[in-house]
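# Build me a structure from this.
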Amino acid sequence: MRTAITGHRGLSDGVSSLVARALDMQLACLSDYLVGVTCLADEADQLFAEAVLRHGGQLEAVVPAQEYRGGLPEHAHAAYDQLINQAVAVHRCGYRASDSDAHMAASESTVDKSARLIAVWDGMAARSYGSTADVVAYADGLSVRRLLPRRAD
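Model prediction:
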């Protein structure tokens, strides 16, 4: 099953540990064929990617922009490099600057490529464009459109 992730960055160590355990529990319940689709951002994305690999799945990375890696915190670079090298596919969005537009385009791409979305989200409204709340709203809108019956014209 192709599963995407969206989630907050800058999590505390305690919250990161809880998220890692929750991701392991969620992924253990999925089918034998697991593909994780992620932008490999620090925190939730990287925790998800590591969990996918622990559960024998494959990774697909979506890179928002040419300058994306440089915009990640320094402490996330080594994990990003390791995980992107383990990806079976890398999809590039074509943006140069790693900004909100690039991040939202990449997030939409992860959702579009997946059958399921895991959101590590506090439930609060978006603080800036391209945030977790925006990705959840995008996915929710797709789900509603996919479930509505087609009108007979």
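
# going forward, measure contacts and count neighbours with C-alpha atoms only.
Noted.

# Quick check: the closest residue to residue 33 other than its chain neighbours vs residue 112, distance?
Nearest residue to residue 33 in three dimensions, chain neighbours excluded: residue 1, at 5.8 Å (CA to CA, 6 or more residues apart in numbering). The spacing between residue 1 and residue 112, counted by CA to CA, to the nearest Å, is 13 Å.

# OK, contacts around the residue nearest to residue 33?
Contacts of residue 1 were listed using CA atoms under 8 Å, 6 or more residues apart in numbering, and they are 30, 31, 32, 33, 34, 35, 114, 115, 116.

# Would you do the same for the sequence below? I want to compare the two.
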Amino acid sequence: MRVAVCGHRRLDGSVADDVDEALRQHLSTVDRLVGISSLSEGAEQIFAHAVLDTGGRLLVVVPAEGHRDALPPSCRAGYDSLVRRALDVVSLRFDAPTAQARLAAARHMLERADQLVAIWDRQAADVDGGPVDVIREAIWRRIPVKVIWPTG
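Predicted coordinates:
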């Protein structure tokens, strides 16, 4: 099953740990897992590590030139490591990592996905092209959405 991801970029330590645990629990039930991610900081990198650690394969969709450099410096080494471990890397032809590029990457992921995992607190999107926009697109495409967020 091909599972795409969207989610919040800013996750603190305890929330990130709880999200990681819930993700691993969900992904361990998926047969022949291929995770699809842009590897943005926060939810997407947590997802990618969980995919690989549970025996899945990773497909990376790079939204634009400069995507890696637009990540916080603390996330770049993780990004590089995940890209090296990916089954495939698809780069979209946007010149800069804008909301338009992020939404195009999300649509590209959804075109290949059987399910969307949304790491989302059910609040408004933190950026254009964020979780709310991606979830709406998945629903419009009739792709099942699994929301993961720690209780409390």
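
# TM value for the aligned chains?
Overlay of the two chains. TM-score (TM-score structural alignment, normalised by the length of structure 2): 0.91; 143 aligned residues with a CA RMSD of 1.1 Å.

# quick one: which of the contacts of residue 1 of structure 1 has the most company?
residue 35 (22 neighbours; other CA atoms under 10 Å).

# quick one, strands of structure 2?
2-7, 34-37, 57-62, 88-91, 115-119, 145-148 (DSSP state E).

# Would you mind putting the ones you listed into JSON lines with distance to residue 139 of structure 2 alongside?
Shown next, in JSON lines, are the strands of structure 2 (distance: least, CA to CA, whole Å):
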{"stretch": "strand 2-7", "distance to residue 139 of structure 2": "13"}
{"stretch": "strand 34-37", "distance to residue 139 of structure 2": "17"}
{"stretch": "strand 57-62", "distance to residue 139 of structure 2": "20"}
{"stretch": "strand 88-91", "distance to residue 139 of structure 2": "24"}
{"stretch": "strand 115-119", "distance to residue 139 of structure 2": "9"}
{"stretch": "strand 145-148", "distance to residue 139 of structure 2": "7"}
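
# For residue 130 of structure 2, which of those strands is the nearest?
strand 2-7 (7.1 Å; CA to CA).

# how about the strands of structure 2, which one is nearest residue 103 of structure 2?
Ranked by CA to CA, the member of the strands of structure 2 that lies closest to residue 103 of structure 2 is strand 2-7, at 10.4 Å.

# so that closest one versus strand 115-119, what angle?
20 degrees (axes from the mean of the first three to the mean of the last three CA atoms, to 10 degrees).

# how close does strand 2-7 of structure 2 sit to structure 1?
Between strand 2-7 of structure 2 and its aligned stretch in structure 1, the superposed structures give an average distance of 0.5 Å (mean CA distance after the TM-score superposition for structure 1).

# Summarise which helices and strands that strand is packed against.
Identification of packing neighbours for strand 2-7 of structure 2 by 3 or more CA pairs under 8 Å, 6 or more residues apart in numbering; DSSP states H and E yields strand 34-37, helix 43-53, helix 99-112, strand 115-119, helix 131-140.
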